[in-house]
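K.L.:
All I have is the shape, not the residue letters:
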């Protein structure tokens, strides 16, 4: 298991250029490392991530507004793709403030552990912008179109219990337990059938683009691939022998 930590607590872990580059690099490394079988993403201090660093953004607007948003495709999009598509599960330990692109980061992860006093929000319309970092898709899939419209258009903050009740799945825990429970959940996944997890991530991500027939074919192909893994064969024998299976991710 690998832990990736946003570390700008004095700025609520807001994303400036240096942080975005470091985050992308760290995620590329853990995604490519076969020894890493699960990833935990979290923040330091009292925030998970406050989104884009607006001081940096204001400077970019003053310097060259035509290119101030190049970062959306150059930085944010690759990070979201890495979280959503790396062939291993990713857990977000949301230890506090989680707004804007920070909310998008959390939604791009597979599972979430939420501090009971965490504050969430879309934030974009409050500064005259619309969604980026995949939020128009991930938020809509999580909470439904009507709720997503309300959350983005009104940009009102909401809490962890509301997040879960509305469909942003997660475990709500006391703030001082977020790190430990996040690690425990990531460790549990790391000890599981990670080849199967990778296939599951792909199937779910692509399900919105397929009709039923295509989905059935994709599932059959994924099952056939997993049927050749040592994990599957060993788990079947363990079941028959009434033993707990051991998964090695292959």
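P.N.:
Perfect, thanks for sending it. Given the structure is predicted, the values throughout are model-derived calculations rather than measurements.
K.L.:
only C-alpha atoms for contact and neighbour calcs from this point on.
P.N.:
Noted.
K.L.:
Show me the helices in this protein, by range?
P.N.:
For the chain, the helices defined by DSSP state H cover 17-32, 54-63, 70-71, 77-85, 101-108, 135-143, 145-154, 160-166, 178-190, 194-206, 212-226, 230-240.
K.L.:
Need the winner for burial among the ones you listed.
P.N.:
When you average the neighbours per residue for each of those (mean count of other CA atoms under 10 Å), helix 101-108 leads with a mean of 26.
K.L.:
which residue sits closest to residue 202, ignoring its sequence neighbours?
P.N.:
residue 85 (7.1 Å; CA to CA, 6 or more residues apart in numbering).
K.L.:
my guess is that neighbour meets residue 199, correct?
P.N.:
No - at 10.2 Å, residue 85 does not count as touching residue 199 under the criterion of CA atoms under 8 Å.
K.L.:
which ones are touching the residue nearest to residue 27 when sequence neighbours are not counted?
P.N.:
In space, and not counting its chain neighbours, residue 27 is closest to residue 82: 6.6 Å by CA to CA, 6+ apart. Residue 82 makes contact with 27-28, 31, according to CA atoms under 8 Å, 6 or more residues apart in numbering.
K.L.:
Could you single out the nearest of these to residue 138?
P.N.:
Distance to residue 138, by CA to CA, is smallest for residue 27 among the contacts of residue 82, at 19.3 Å.
K.L.:
before we go on, here's another structure to hold up against the first:
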């Protein structure tokens, strides 16, 4: 399916969503949010989903909100940014985090504002060496949204989160990888091959186990150690009854490659 602002493909359990406003650095409009939501509907309804790959067309991943939708004159009423977040950006982040399969984000160029924080909502984030991450909200009198104030301090610590948020400086992909903001920085000419490699890896992985690992890791922010140990117990009890666990053990003992079904 190809829409005006989103390209979507689903084949053999591998879903690919590509932001497709390259002339505007894939910045978000209300229509684009709607198309993305429809694509995620299809992803969530896929019964054999193994992985979602999210990236952008052109020279940028996503420049955040398209401010041409926000032009204001002196006499205009204030824009309710809270309503925009509640309707579009917050549900998008929640859906990516809750997806019962790995979300791989490929940052192919600049990721700014909501675009940068959308990228950080992924489970595995890789970026081209020419890519960069920018939190430009401070230049508009705003704060990092789309989960920025949650992701940044947890990924890079308070001091670096403050610097990125209050100064709005550009962070190179290489530095982002060194800081632990993203998983990997790859050469531009190796980027697509690396995305395909990850797609192929997750397409044959034990998806339910990965989904539960994702669930447990994200739950740990709000848990005590005792609560987390209890959650691990409960999830492991369920996974121990899965076909993939049985296959993994048999493959290990038989010294062969496992054939996971993802269930």
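P.N.:
Looks like it arrived, so ask away. These numbers were taken from a predicted model, which means no experiment stands behind them.
K.L.:
What lines up with residue 103 of the second structure in the first structure?
P.N.:
Matched by TM-score structural alignment, residue 103 of the second structure corresponds to residue 90 in the first structure.
K.L.:
how many other residues sit next to its match?
P.N.:
29 (other CA atoms under 10 Å).
K.L.:
Skipping its backbone neighbours, what lies nearest it in space?
P.N.:
Per CA to CA, 6+ apart, closest to residue 90 of the first structure is residue 39, 4.7 Å.
K.L.:
Could you check how far that neighbour is from residue 247 of the first structure?
P.N.:
Separation of residue 39 of the first structure from residue 247 of the first structure (CA to CA, to the nearest Å): 17 Å.
K.L.:
cool, and residue 178 of the first structure?
P.N.:
The value you get for residue 178 of the first structure to residue 247 of the first structure, if CA to CA is used, is 26 Å.
K.L.:
tell me the contacts of the equivalent of residue 102 of the first structure over in the second structure?
P.N.:
Counting by TM-score structural alignment, residue 102 of the first structure lines up with residue 115 in the second structure. When contacts are counted by CA under 8 Å, 6+ apart, residue 115 of the second structure touches 27, 61-65.
K.L.:
Save these as a markdown table, and put in distance to residue 222 of the second structure and neighbour count too.
P.N.:
Formatted as a markdown table, the contacts of residue 115 of the second structure follow (distance: CA to CA, whole Å; neighbours: other CA atoms under 10 Å):
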| residue | distance to residue 222 of the second structure | neighbour count |
| --- | --- | --- |
| 27 | 32 | 26 |
| 61 | 31 | 34 |
| 62 | 30 | 34 |
| 63 | 31 | 23 |
| 64 | 28 | 24 |
| 65 | 30 | 18 |
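K.L.:
Residue nearest the middle of the first structure, spatially speaking?
P.N.:
Centroid-nearest residue in the first structure, with CA atoms, centre = their mean: residue 109, separated by 1.7 Å.
K.L.:
from what I can see that one touches residue 83, true?
P.N.:
Yes - under the criterion of CA under 8 Å, residue 109 of the first structure makes contact with residue 83 at 5.8 Å.
K.L.:
what do these two both touch?
P.N.:
residue 90.
K.L.:
Residue 151 of the second structure matches what in the first structure?
P.N.:
Checking TM-score structural alignment: residue 151 of the second structure goes with residue 138.
K.L.:
ok now do that match, which residues does it touch?
P.N.:
Contacts of residue 138 of the first structure (CA under 8 Å, 6+ apart): 104, 107-108.
K.L.:
so which of these comes closest to residue 174 of the first structure?
P.N.:
residue 107 (20.1 Å).
K.L.:
leaving aside the residues next to it on the chain, what's closest to that closest one?
P.N.:
Closest to residue 107 of the first structure by CA to CA, 6+ apart is residue 138, at 6.2 Å.
K.L.:
how far away is the one you found from residue 18 of the first structure?
P.N.:
For residue 138 of the first structure, the distance to residue 18 of the first structure - CA to CA - is 26 Å.
K.L.:
Distance of the match of residue 102 of the first structure relative to residue 148 of the second structure?
P.N.:
Applying CA to CA to residue 115 of the second structure and residue 148 of the second structure gives a distance of 10 Å.
K.L.:
residues contacting residue 202 of the second structure?
P.N.:
So residue 202 of the second structure contacts 50-51, 102 (CA under 8 Å, 6+ apart).
K.L.:
when you align them, which residue in the first structure goes with it?
P.N.:
Match for residue 202 of the second structure (TM-score structural alignment): residue 189.
K.L.:
What of residue 36 of the second structure?
P.N.:
Match for residue 36 of the second structure (TM-score structural alignment): residue 23.
K.L.:
same thing with residue 211 of the second structure?
P.N.:
Match for residue 211 of the second structure (TM-score structural alignment): residue 198.
K.L.:
That match and residue 87 touch, don't they?
P.N.:
Yes - with contact defined as CA under 8 Å, residue 198 of the first structure reaches residue 87; the gap is 4.4 Å.
K.L.:
that older thread, how about the contacts made by the match of residue 103 of the second structure?
P.N.:
Contacts of residue 90 of the first structure by CA under 8 Å, 6+ apart are 38-41, 83, 109-111, 186.
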